[in-house]
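Student: Provided below for reference: sequence and predicted model.
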Amino acid sequence: MIQFDFEYYRPQSAQEAVKLFQSLERDGKKPAYFSGGTEHLTLGRLNVIHTNAVIDIKDIPECRTLQFERHHLALGSALTLTEITENGGFPLLSKAAREVADHTARNKITLGGNICGQIFYREAVLPFLLTDSKVLTIGDEGEKRYLIHDVFDQQLRLNKGEILISLLIEERYLHQPFASIKVRQ
């Protein structure tokens, strides 16, 4: 059980979510973005995180992208790890995502949640780092594209209120040979 009350918001677009975040922040609400919810539930039960307002981005169309655009595969941050493994468009990512938690948890854990979370496991980010992928975000300054190496150092470093919209992988990297081995204790 989460030990605190919070307001729940469900914006219809990424721009609306950013504006809502800014408004809630001005009101002193300590807003947090939410997509799969596994981390919020886990850390909320442990009293590690506390927020007064949750902004649910899991159904925002921009965050649900799974398509090719300009020689890149765009994968939305709100796609679940199960959706990514079943799609198979990026086999290295599919293999890495299959190693995260169990199938039931992968139905809830999102790509963005795995990469942006406070929990130190970030298995899904390695394929993007290896393929020099791009990150598409939106914040108070509008949409931005970054090279993942410019914004990821042990965690994704975005500006306050900025949302990870999608990750872009060049088509030439999608079917390269690879090996993936996860070592467990």
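Tutor: That came through, no problem.

Student: C-alpha only now, for contacts and for neighbours.
Tutor: Noted.

Student: would you say L75 is within a helix?
Tutor: No. Secondary structure assignment (DSSP: H, G, I helix; E, B strand; the rest coil) places L75 in strand, not in a helix.

Student: so it touches E170, yeah?
Tutor: No. The pair L75 and E170 does not pass the contact test of C-alpha atoms under 8 Å, sitting 11.5 Å apart.

Student: compare the two (neighbour count), which wins?
Tutor: Between L75 and E170, counting by other C-alpha atoms under 10 Å, L75 is the more crowded of the two (26 against 18).

Student: okay, one more to line up with it:
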Amino acid sequence: MPELGLPAGASVRLTITGRADRDLHRWNVSVLPAAGGPARLTFGSWIGGRDLHQRIDIPAQDVDCRLEIQSRHHNAQGWADDRASPEEDTPDRLLIGFCNPSTRGARPDDVLLSFAFDTRDRQLAKEDADGQGEEENEPEVRKPKQPKARPPAASRSYLEPALRVAAKPSARPKA
């Protein structure tokens, strides 16, 4: 079962796409605290048949978490795990394809889960929040942790927790 690191304050837009000519699959994504404990959120659904495109937004969490990802297909014995394969891995997007390897003509992306990471939800430090001077009556603001440097793309795996996305500079002009 693939797992991804999800830093505190980062939200995820998850898009799930199924191929029209494939059997039904069942996908699940759970959001669990990185330090351990029960799932905070669990998402899942059937994909296939007439329902070939789904989208959910995973809200930002207040602690570092991990995403557990699973896709399964139905067979004579019940449900079996699909084979996972990374399709694309960039700093702000990850695509994981799933397929039933025993199906003739199976493609690695019969079911495709696309994770778009957004770190704009993180609270950034504000200078002089009340306009009375930088040191007077300012709220205590924690600056976000700097993500670890990512290894070169050739050595990076979608299973590594290094998928934490660096915050992008704001495009908004300063007042």
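Tutor: Everything's here; your move. Since this is a predicted model, take the numbers as computed values, not measurements.

Student: could I get the TM-score for this pair?
Tutor: Structural agreement between the two chains, given as a TM-score (TM-score structural alignment, normalised by the length of structure 2), stands at 0.24; 72 aligned residues with a C-alpha RMSD of 5.2 Å.

Student: longest strand of structure 1?
Tutor: strand 163-170 (DSSP state E).

Student: what about stretch 30-42 of structure 2, start to end distance?
Tutor: With C-alpha to C-alpha, to the nearest Å as the measure, stretch 30-42 of structure 2 spans 4 Å from end to end.

Student: try stretch 26-43 of structure 2
Tutor: Stretch 26-43 of structure 2 has an end-to-end distance of 11 Å (C-alpha to C-alpha).

Student: what helices and strands are in contact with the longest strand of structure 1?
Tutor: Where contact means 3 or more C-alpha pairs under 8 Å, 6 or more residues apart in numbering; DSSP states H and E, strand 163-170 of structure 1 is packed against helix 14-26, strand 72-76, strand 134-139.

Student: mind doing that once more with 6 Å?
Tutor: strand 72-76, strand 134-139 (3 or more C-alpha pairs under 6 Å, 6 or more residues apart in numbering; DSSP states H and E).

Student: what angle sits between the first one and strand 134-139?
Tutor: Meaning strand 72-76 of structure 1. 40 degrees (axes from the mean of the first three to the mean of the last three C-alpha atoms, to 10 degrees).

Student: and strand 72-76 of structure 1 with strand 163-170, angle?
Tutor: Compare the direction of strand 72-76 of structure 1 with that of strand 163-170 by the same axes, to 10 degrees and you get 150 degrees.

Student: now the helices for structure 1?
Tutor: 14-26, 38-45, 81-87, 91-98, 103-106, 111-116, 125-130, 148-151 (DSSP state H).

Student: closest one to D56 of structure 1 among those?
Tutor: Checking the helices of structure 1 against D56 of structure 1 by C-alpha to C-alpha gives helix 14-26 as the closest, at 8.4 Å.

Student: for that closest one, buried residues please.
Tutor: With burial defined by 16 or more other C-alpha atoms under 10 Å, the residues of helix 14-26 of structure 1 counted as buried are A14, Q15, A17, V18, L20, F21, Q22, L24, E25.

Student: just put these in TSV and tack on distance to L43 of structure 1.
Tutor: TSV is the format used below for the buried residues of helix 14-26 of structure 1 (distance: C-alpha to C-alpha, whole Å):
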residue	distance to L43 of structure 1
A14	25
Q15	27
A17	23
V18	23
L20	23
F21	21
Q22	23
L24	21
E25	21
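
Student: sorry, back to before: looking at the helices of structure 1, which one is packed in the most?
Tutor: Mean neighbours per residue, mean count of other C-alpha atoms under 10 Å, is largest over these for helix 111-116, with a mean of 26.

Student: list the contacts for the closest residue to L167 of structure 1 other than its chain neighbours?
Tutor: Taking C-alpha to C-alpha, 6 or more residues apart in numbering as the measure, L167 of structure 1 lies nearest to V135, with 4.7 Å between them; neighbours along the chain are not counted. Neighbouring residues of V135 of structure 1 by C-alpha atoms under 6 Å, 6 or more residues apart in numbering: R145, Y146, I148, L167.

Student: then V12 of structure 2?
Tutor: Counting by C-alpha under 6 Å, 6+ apart, V12 of structure 2 touches D57, I58, A116, F117, D118.

Student: now those as JSON lines including secondary structure, distance to H25 of structure 2 and neighbour count?
Tutor: Converted to JSON lines, these look like this (DSSP: H, G, I helix; E, B strand; the rest coil; distance: C-alpha to C-alpha, whole Å; neighbours: other C-alpha atoms under 10 Å):
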{"residue": "D57", "secondary structure": "strand", "distance to H25 of structure 2": "20", "neighbour count": "13"}
{"residue": "I58", "secondary structure": "strand", "distance to H25 of structure 2": "21", "neighbour count": "19"}
{"residue": "A116", "secondary structure": "strand", "distance to H25 of structure 2": "22", "neighbour count": "17"}
{"residue": "F117", "secondary structure": "strand", "distance to H25 of structure 2": "24", "neighbour count": "21"}
{"residue": "D118", "secondary structure": "strand", "distance to H25 of structure 2": "27", "neighbour count": "21"}
